[in-house]
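Q: below is the sequence, then the predicted model.
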Amino acid sequence: MSIFAVGINHKTAPVSVREKVAFTPDNLTHALQQMVDQLNCQEAAILSTCNRTELYFVQDRTVDQVQQQIVDWLQRYHQVPAHLIASSLYWHHDRKAVNHMMRVACGLDSLVLGEPQILGQMKQAYSQAKAAGSMQMIMERLFQRTFGVAKEVRTETDIGTSAVSVAFAAVNLAKHIFGQLQKSKVLLIGAGETIELVARHLHDNQVSKITVANRTVARAEAMAKEVGADVITLAQIPEQISDADIVISSTGSTLPIIGKGMIEKALAKRRHRPIFMVDIAVPRDIEEQVGELEDVFLYTVDDLQGIIAKNMENRRKAAEDAEHIVSDGADQFMSWLRGLNTQNAVVAYRQQCLSKRDELLQKASAQLANNKNPDAVMAELATKLTNHLMHAPTRAIQQAAQGGELDKLIYLQDVFDLDTKDN
């Protein structure tokens, strides 16, 4: 019985390949059932995100046997040439598979070191496998231990506390200046991916109000609806900006959208209550001279990159501590698994002995019922039971001695508490 983790991710393949082997929520249950039925997996789970697709499973086969089997199945399932798959896959077996799963859940294998979203995706993979009926005792224990390790990493290290994206850094800066953001009103300029991420972070921080300004209103409406924001045009910014405590801008404009004069008027209306402004755009959306105003805190993308670089270094240091936690977690799981294997072996050995005992007792009872001499029956029972119990250990000791396996011979002598010294 072995545990495998097989996958493809942003390190091993471009998105053009990754998207070909991705599983959607609609086909995941079918895929898990195929893994169990066609690949003879005892247990299985699938993690599929934009950056990775990984198969976790338990199977009684060697690594060499599994590799070709998995490549062939992925080729058939996704209708993708085998060479594209084989050259992009990575393979982890037993402890390395356990360690890899835990590293993934902790964000240590992510494109952005320490990102928290992957843990939620791992929990979703667990739930889907449970619903599909492909999760049993070993994978159940492995996932639960993985979640425990991820929680410990988040609690005991600073790997998730430092902002390492422009969007996250911008919102964190706002929190440093205003403290809690619940009473803050925000104006977002633009409707691209970065502004969308900023909007989500702000929404998570429960800001009082979000307004999105964009050249095309229709393009901004879908994003705005998701976070409960209002939408205005760029032309409406001058009349709306005085209401904003926080302004974050990221457009593709070649000329500044916000000038010094516009902000001076806004500050007058605000009675010089400060405005926090972040210009993520290149070229700039906000004139450089705006930063000269006393009641304006203006940060550019370069300022944020400096913060991000420092925070990435902090995360790398935290990742070293996280790796130790993951390694300990993997060791603990493997210790449990070895204990499980030992328990199974003990149960099997006891059942074998008890079965032989019952067989011999039944035979002895039949002999006594036929009036055979009781002493002879007892002697035969004792001899046959003793011979049965002695057979396997005796053969193992003889084979170790004949093969010159001294370590094994010493081990067997210790197991059976044998005194080999001359009396």
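A: That came through, no problem.
Q: drop to CA atoms for contacts and neighbour counts, all remaining ones
A: Will do.
Q: so what's residue 21 up against?
A: 53, 74, 78, 80 (CA atoms under 8 Å, 6 or more residues apart in numbering).
Q: nearest residue to the residue nearest to the spatial centre of the chain in space, ignoring adjacent ones along the chain?
A: Nearest to the mean C-alpha position of the chain, by CA atoms, centre = their mean, lies residue 105 at 2.4 Å. Computed as CA to CA, 6 or more residues apart in numbering, the closest residue to residue 105 that is not its neighbour in sequence is residue 119, at 4.8 Å.
Q: what about versus this one:
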Amino acid sequence: MTLIALGINHNTASVDVREAVAFSPEQMAAALREASSGKTLQEVAILSTCNRTEIYANITDDTQGGQKLLGWLSEFHNTPLEALEPCHYVHEGADAARHMMKVASGLDSLVLGEPQILGQMKSAYATANEAGSLKSGLHNAFHQVFSVAKRVRSETAIGENPVSVAYAAVTLAQQIFSDLKNDTALLIGAGETIELVAQHLAKQGLKKIIVANRTLANAARLAEEFGGEAILLAEIPEHLHKADIVISSTASQLPVLGKGAVEAALKRRRHKPIFMVDIAVPRDIEAQVGELDDVYLYTVDDLKEVIDENMRSREQAAEIATEIIEEGVGRYQKELNSLDAVATVKAFRASVDALRETELEKALKLLQSGVEPSDALNQLARNLANKIMHKPTAKLRKAGAEGDFDAINTFQALFELDVGTDTLPATNDSKGQNIDLNSEKP
């Protein structure tokens, strides 16, 4: 089995493409079951955020698994394969583990070190676990990833400065409105990102916050925390004219704010400008809204320039985080190697146990036939030793004949044999010599 990470993110694809392959919460369980139902992909987890869609899997065919996974992604979302091929990436084995650790630690995010991604990855793990698409391979990989991400957070300053998509949106609002103390913000959604936006706005002394959400109770919870007003999504047109700032981040598959509603609000505002940031993928605000003269509409991609200015303080911490990740990759690889060794040990033990049972049965028959116990025991010991030694001895003779001294030296180290300097050549310079292994034929 080979660990694979396939994805499309903000660095490789535009918002349009990312929208096309985004998984809604309602789709996730069915998608996981479908993806893990084939022979090639037996373990699957999916991470889908506004900036990335990534699929983590253990595959049996490491030469075509990535291509089959991309094909499945294309088919599931009814998106042409040729649209995904130029903007996808695939990592395998240790590289896949390294990539997952970078993602969970925030090193691959649009905002360097942003903390939300770790929670999103944990949710992806929990969802896959609940859907039954995880087995021991991905379980172990995720546990290593979470362990590394925890170290990065606790041992570096990667997350100390408030640099995030939410923070960048508020920073951009400050550049347009010099003083937010006289402004009103309409926040669409009530999730973690919107909550962060509300926190940053409150710190800037914003006059009023209106929270719109599909569930009024969730909107009320967030609005109450910041002394704001809660409304339903359907009530947005009635309140939109009050908003100087609109920031939206929902999980809706369709836009929640259209051009017509914004035009009506602008008329009531007498064309006083509205600043809008659409953080959601798929987009919450129709792209045509940006065509209106008195609207300043920004998407996630537009925030990149603002974010670049705020991320420099985290670059040094990222270097330390990279070292921690490399240590984590090393541990992950060692665990995989140890699992391979465990399988070999089990097979070896089973083989020896089978020989033991066979020879023990022969010895018992000898005793029953009247043979002296000492003779039966000697025969048992001799036969068992010869049978155990037979295959390794044959392999050693072949290694000697072929000059494969690495195999011979490995055998010596494995059984801690001291054969002296006169028995075997010390280097490969002696290839071709005849070797007397001084071992009895079984």
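A: Structure's in. What do you need? Worth saying up front: this structure is predicted, and the values here are computed from it rather than measured.
Q: before we move on, the earlier item: which of the contacts of residue 21 of the first structure also appear as contacts in the second structure?
A: Compared against the second structure with both residues aligned by TM-score structural alignment, their matches' CA atoms under 8 Å, those retain 53, 74, 78, 80.
Q: top of these by neighbour count?
A: Greatest neighbour count in these, by other CA atoms under 10 Å, goes to residue 53: 20 neighbours.
Q: correct me, but that residue touches residue 9?
A: Yes: counting by CA atoms under 8 Å, residue 53 of the first structure touches residue 9, with 6.5 Å between them.
Q: give me the common contacts of these two.
A: With contacts taken as CA under 8 Å, 6+ apart, residue 53 of the first structure and residue 9 have residue 18 as neighbours in common.
Q: for the residue nearest to residue 105 of the first structure, what are its contacts?
A: Contact partners of residue 119 of the first structure, counting by CA under 8 Å, 6+ apart, are 104, 105, 106, 107, 147, 150.
Q: export those to a markdown table and tack on secondary structure and distance to residue 35 of the first structure?
A: What follows is those, written out as a markdown table (DSSP: H, G, I helix; E, B strand; the rest coil; distance: CA to CA, whole Å):
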| residue | secondary structure | distance to residue 35 of the first structure |
| --- | --- | --- |
| 104 | helix | 22 |
| 105 | helix | 22 |
| 106 | coil | 26 |
| 107 | coil | 26 |
| 147 | helix | 24 |
| 150 | helix | 27 |
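Q: tell me where the stretch 51-200 of the second structure has strands.
A: 52-59, 89-92, 184-188 (DSSP state E, counting those that start in this stretch).
Q: about what we covered before: and the residue nearest to the centre of the first structure, what is it in contact with?
A: By CA under 8 Å, 6+ apart, the residues touching residue 105 of the first structure are 118, 119, 122, 146, 147, 150.
Q: how about residue 73 of the second structure?
A: residue 21.
Q: is it true that residue 40 of the first structure lies in a strand?
A: No: secondary structure of residue 40 of the first structure (DSSP: H, G, I helix; E, B strand; the rest coil): coil, not part of a strand.
Q: what's the spacing between the closest residue to it other than its chain neighbours and residue 51 of the first structure?
A: Using CA to CA, 6+ apart and skipping residues adjacent in sequence, the residue nearest residue 40 of the first structure is residue 59, 7.1 Å away. Residue 59 of the first structure sits 26 Å away from residue 51 of the first structure, going by CA to CA, to the nearest Å.
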